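Student: No sequence on hand, only this structure:
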C-alpha cells in the first residue's frame, strides 16, 4: 500500500477579532518551546521517528505550514493532522492568536512577507502579485516507485484535479467581501506564470525538459515556483497534489488524501496495462478548474471525460467509482471516502460552512471563530467527532 502525507497551510488570526496577524515567527518560537517541553508530542523537527513531520513558516507572516510523516493507514494520518493543528494552535494561543484552516482570510488583511531571502526575492520580482499572496492550500504527497511512474501517473490523474478542488473549496471571501467563488484561492494561485493544470508530458524526460525550459526564461526564480496543480515532488519520491484548498474540517483533508492515493494507484495500474492517458487539452482543464473554483460542490462541474457540465455530486460520484477498486484494497478507505462524500453532500464544503455562518451571524469575525472550532474537530459545544465511526479527540495541544 502506498504511503501518503499531507502538508497544510494554516492562517494565524487574532483571538477575539478573527483578523489575520503577522505572528508566524513568534508562533514558531513558541512551538519550539512546547516541543522541547513535551518530547512525546509533535515538535518543530517532527514527531519522534517520523521523518517529514514539521511545523514551519510560509511566504507571509500570517501563516504557518504543517507537514505529516508518510502514512499507510488513514486513521494514523488523521491523528497526526489533528496533532499538528493542535500544536500550532497551542503555540498561537500563547501569543494571543489562533491557528485556523481557511483558504483565504475572510477579513481585510495587509500582508507582510516572512524574513526569508527566497520569499524576499519572490516579492521583489513579482511585485503586487507576491505581496498579495496570502492563501492556504492542502498538498498531498503520494509515494511513487520511480520518476517515470510519477509522470505517467500525473498524465492520468490531471483530469480529476478540478474535482479535488471542488471537494476542498474553502475560500469564498477576499479582503472582507464575498468573491463569488467557492475557492478564490484557486483564482489567486492561477495568476502565477507557472501555475495551473499540467500538460500531458508523456515521459519523465519531457517533463524535465519543460521545467528546465521554464527556468531558462528567468520568469520563475526556481523550480519550487513551478506551481502546477500536481507535480513530481522535488524533495520526496512522491507525486504532489496541489489543487486543494486547506480543508476546514480535518476529516475532509483525510478524504482528499484517500482520493489522491487511490488516483495514483489506479493510474499506475492503467500505465502498467498500457492504457493511454486521457487526451484532454490543458485549456479544457483550465475551464474545469475555473468551474470548480466558482461553484465548488454547490453547482455543476465539468465531466472529466466529456468536458460537459454535470451536477457536482455526479462528477464526485464518478471519481469515487473510478478509484473504487483501489479504495477497496486500502483497508477502510472506501468506507471513509463514501462517508466523507455523503457528509459533504449534507453539510457542504468549507466555503458552504463560511457562507452559512455569515448568513446566520452577519459577522465575518464569527465566520472565523466557527472555522477555528471546525479546524480543531470541535462543534460549538467543544464535542469530539468521529471518523468512519472511530472516535478521535483533537481539542487541545499535546
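Tutor: Thanks, I have the structure now. All figures in this text were calculated on a predicted structure; none of them were measured in a lab.

Student: alpha carbons only for contacts and neighbour counts from here, please
Tutor: Will do.

Student: For the protein, which residue occupies the most central location?
Tutor: What sits nearest the mean C-alpha location of the chain, by CA atoms, centre = their mean, is residue 138, with 1.3 Å.

Student: which helices and strands sit right next to the helix or strand hosting that one?
Tutor: In the assignment (DSSP states H and E), residue 138 maps to strand 137-143. For strand 137-143, the helices and strands in contact under the criterion 3 or more CA pairs under 8 Å, 6 or more residues apart in numbering; DSSP states H and E are strand 4-14, strand 238-245, helix 250-272.

Student: putting a second one here so we can go through both:
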C-alpha cells in the first residue's frame, strides 16, 4: 500500500468547499417510547416551514432532514438547528417526539412499515426479509467535489478511514429493547447487505461504474447508478458523500464531523491530484475493521489506515488531525474538531451515553428519555 504523508497542503486555499448534511430520525411516542409510523404526516407538516429540506424515509417511523450547502461550521450548525427544529415541532404537533439514535431503542414486534416510494418497494422485493428490521438512522456528509474522476480517486484515500468514522459516531447500542453489546448495531444491520459498507477500490471513474454494474447484475445493488456504499460520488449532486456514520445526538458534534470530513476530502484530493494512488486495502480488511469499530466504538481500538494494525481510537483521532491539520487551519475549523474530540474523551460516544441513561433510569426507557432530551437540545441533559 501507499504510505500517507503526515502533512500535505490542501488543494483549496482560497475558499472552503461547501458541505451539506443529511440526518435521519425516529419518531417516538412519548408515553410508550416506541417508534411510530407517522413519517409522512410529520414530514408534510415540517415542509410547511422548511420546504424540501425534509422528507420521508424507507421506514415510515422515520423522517429525514437535510441542509443546503454551507461554507462554515457555524452556518451548518444553524441550518441543522433550523431543520431539526422544524421536524421536532412537527412531531410534537402529531403527539410524538424526534429521536436521534442509529437504531430504535424500543420497537413493537413486526416488520418495517415501508413507504410507498418505488425504490423502497423495489428494495422490499429484492432483499425480502432482510428489510424487516431495516429501520436505521444515519448521518450523511456531502463535500463539494464535482469532478467524478477526482472524486473516485479521492475516495481511494478516504476509504481506510471509514472504520474510524464508525467508531467516532457510534450511537446505537440498543435494538428492540435489548443491549446488543455493540456500540453501533446500525452498522451490523447494514453489514448483512452485500451492497453496503466500504466501496471497492477503483482506479478510475470508468472502473467505479463497471464494478457497480457487475454487482448490480447479481442483484446485490438495485441500481448501478445509485450504489449505497459508505463512500461514493453522489449520483445526483456534485459531491463526495460519506455515509458510514450513525446519526449523532449533538448538533455541535455533527457540524464538527462535517468540517473534519471536508478537511479529509480536500487533503486526499490533493494527494490524488499529485498522482498518489492511495492505500489499496482489500474490501474484506475494511469490512472486518468496520465490524470491530461497530462493536467497540470510541472506547476501543481501531484500524490504523497507515499500518493496518490495531490502535486506540483516540490515538487515531490524533493521527487524523495531524494528517488534515493544514486544511483545518486553512478553513478555520481546527478549534471545532479539537473540541469534538475533547467532548468524546470526557463523555464518550453516543452509545456510552445511551447506556449511562439506561443504567441511571433502570433500563432502555431511560435511554429513550435521554435521547429525546438530547435530540431536542442538540446536546444531552448532561452536556
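Tutor: Yep, that arrived. This is a predicted model, so every value here is computed, not measured.

Student: Report the TM-score for the pair.
Tutor: The TM-score (TM-score structural alignment, normalised by the length of the second structure) is 0.92; 366 aligned residues with a CA RMSD of 1.6 Å.

Student: Once aligned, what mean separation remains between the strand holding residue 138 of the first structure and the second structure?
Tutor: Averaged over the aligned pairs, strand 137-143 of the first structure sits 0.5 Å from the second structure after superposition, using mean CA distance after the TM-score superposition for the first structure.

Student: Which strands and helices lie in contact with the helix or strand just after that strand?
Tutor: Scanning forward in sequence from strand 137-143 of the first structure by DSSP H and E, the next helix or strand is helix 147-157. Taking 3+ CA pairs under 8 Å, 6+ apart as contact, the helices and strands that helix 147-157 of the first structure lies on are helix 204-216, strand 230-232, strand 238-245, helix 250-272.

Student: average offset between helix 147-157 of the first structure and the second structure?
Tutor: Helix 147-157 of the first structure: mean distance to aligned residues in the second structure after superposition is 0.6 Å, counting by mean CA distance after the TM-score superposition for the first structure.

Student: Give me the residues contacting that helix.
Tutor: With CA atoms under 8 Å, 6 or more residues apart in numbering as the test, helix 147-157 of the first structure has contacts from 144, 199-204, 207, 230-232, 237-239, 263-264, 267-268, 271, 277-278.

Student: got the helices and strands packed on strand 137-143 of the first structure as TSV, with mean neighbour count and distance to residue 331 of the first structure columns?
Tutor: Compiled in TSV, these are given as follows (neighbours: other CA atoms under 10 Å; distance: least, CA to CA, whole Å):
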stretch	mean neighbour count	distance to residue 331 of the first structure
strand 4-14	27	14
strand 238-245	27	21
helix 250-272	23	11
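
Student: Now distance to residue 352 of the first structure too, for these, in a markdown table please.
Tutor: Shown next, in a markdown table, are these (distance: least, CA to CA, whole Å):
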| stretch | distance to residue 352 of the first structure |
| --- | --- |
| strand 4-14 | 18 |
| strand 238-245 | 13 |
| helix 250-272 | 13 |
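
Student: Nearest to residue 337 of the first structure among these would be which one?
Tutor: Ranking those by their distance to residue 337 of the first structure (criterion: CA to CA) puts helix 250-272 first, at 5.5 Å.

Student: Beyond the closest one, next helix or strand please.
Tutor: Towards the C-terminus, the helix or strand next in line after helix 250-272 of the first structure, according to DSSP H and E, is helix 282-295.

Student: now that next one, how far from the centre of its chain.
Tutor: On the basis of CA atoms, centre = their mean, to the nearest Å, helix 282-295 of the first structure is displaced by 17 Å from the centre of the chain it belongs to.

Student: just the strands in the first structure please.
Tutor: With DSSP state E, the ranges of strands along the first structure come out as 4-14, 54-57, 63-67, 97-100, 137-143, 173-174, 177-178, 230-232, 238-245, 300-302, 309-311, 385-387, 390-392.

Student: Please name whichever of these is nearest to residue 328 of the first structure.
Tutor: Relative to residue 328 of the first structure, the nearest member of those by CA to CA is strand 4-14, separated by 16.2 Å.

Student: Look up the average distance of that closest one to its aligned counterpart in the second structure.
Tutor: Relative to the second structure, and after both are superposed, strand 4-14 of the first structure has an average distance of 0.5 Å to its aligned residues, where the measure is mean CA distance after the TM-score superposition for the first structure.

Student: That strand maps to which residues in the second structure?
Tutor: Aligned by TM-score structural alignment, strand 4-14 of the first structure falls on residues 19-29 of the second structure.

Student: coming back round to it: columns distance to residue 378 of the first structure on top of the helices and strands packed on helix 147-157 of the first structure, output as TSV?
Tutor: Listed next are those as TSV, based on distance: least, CA to CA, whole Å:
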stretch	distance to residue 378 of the first structure
helix 204-216	43
strand 230-232	31
strand 238-245	20
helix 250-272	11
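
Student: Residue 180 of the first structure: which of these is closest?
Tutor: Put simply, out of these the one that sits nearest residue 180 of the first structure is strand 238-245, at 15.9 Å, with distance taken as CA to CA.

Student: which outside residues touch the closest one?
Tutor: In this structure, residues lying in contact with strand 238-245 of the first structure by CA under 8 Å, 6+ apart are 102-103, 136-144, 150, 154, 161-162, 164-171, 183, 185-186, 227-233, 260.

Student: quick one: it to the second structure mean distance?
Tutor: Per aligned residue, strand 238-245 of the first structure averages 0.4 Å (mean CA distance after the TM-score superposition for the first structure).

Student: about what we covered before: need the contact list for the residue nearest to the centre of the first structure.
Tutor: Contacts for residue 138 of the first structure (CA under 8 Å, 6+ apart) come out as 6-9, 242-247, 253.

Student: let's see it at 6 Å
Tutor: With contacts defined as CA atoms under 6 Å, 6 or more residues apart in numbering, residue 138 of the first structure is in contact with 7-8, 244-246.

Student: Same question for residue 289 of the second structure.
Tutor: Under the contact definition (CA under 6 Å, 6+ apart), the residues listed for residue 289 of the second structure are 163, 303.

Student: before we move on, back to that, closest one to residue 24 of the first structure among the helices and strands packed on strand 137-143 of the first structure?
Tutor: When those are ranked by distance to residue 24 of the first structure, counting by CA to CA, first place goes to strand 4-14 at 7.3 Å.

Student: For the closest one, name the packing helices and strands.
Tutor: strand 63-67, strand 97-100, strand 137-143 (3 or more CA pairs under 6 Å, 6 or more residues apart in numbering; DSSP states H and E).

Student: Just say which of those is most tucked in.
Tutor: Among those, strand 97-100 has the highest mean neighbour count (mean count of other CA atoms under 10 Å), at a mean of 28.

Student: How about residue 62 of the first structure, nearest residue that isn't a chain neighbour?
Tutor: Closest residue to residue 62 of the first structure apart from its sequence neighbours, by CA to CA, 6 or more residues apart in numbering: residue 22 at 4.4 Å.
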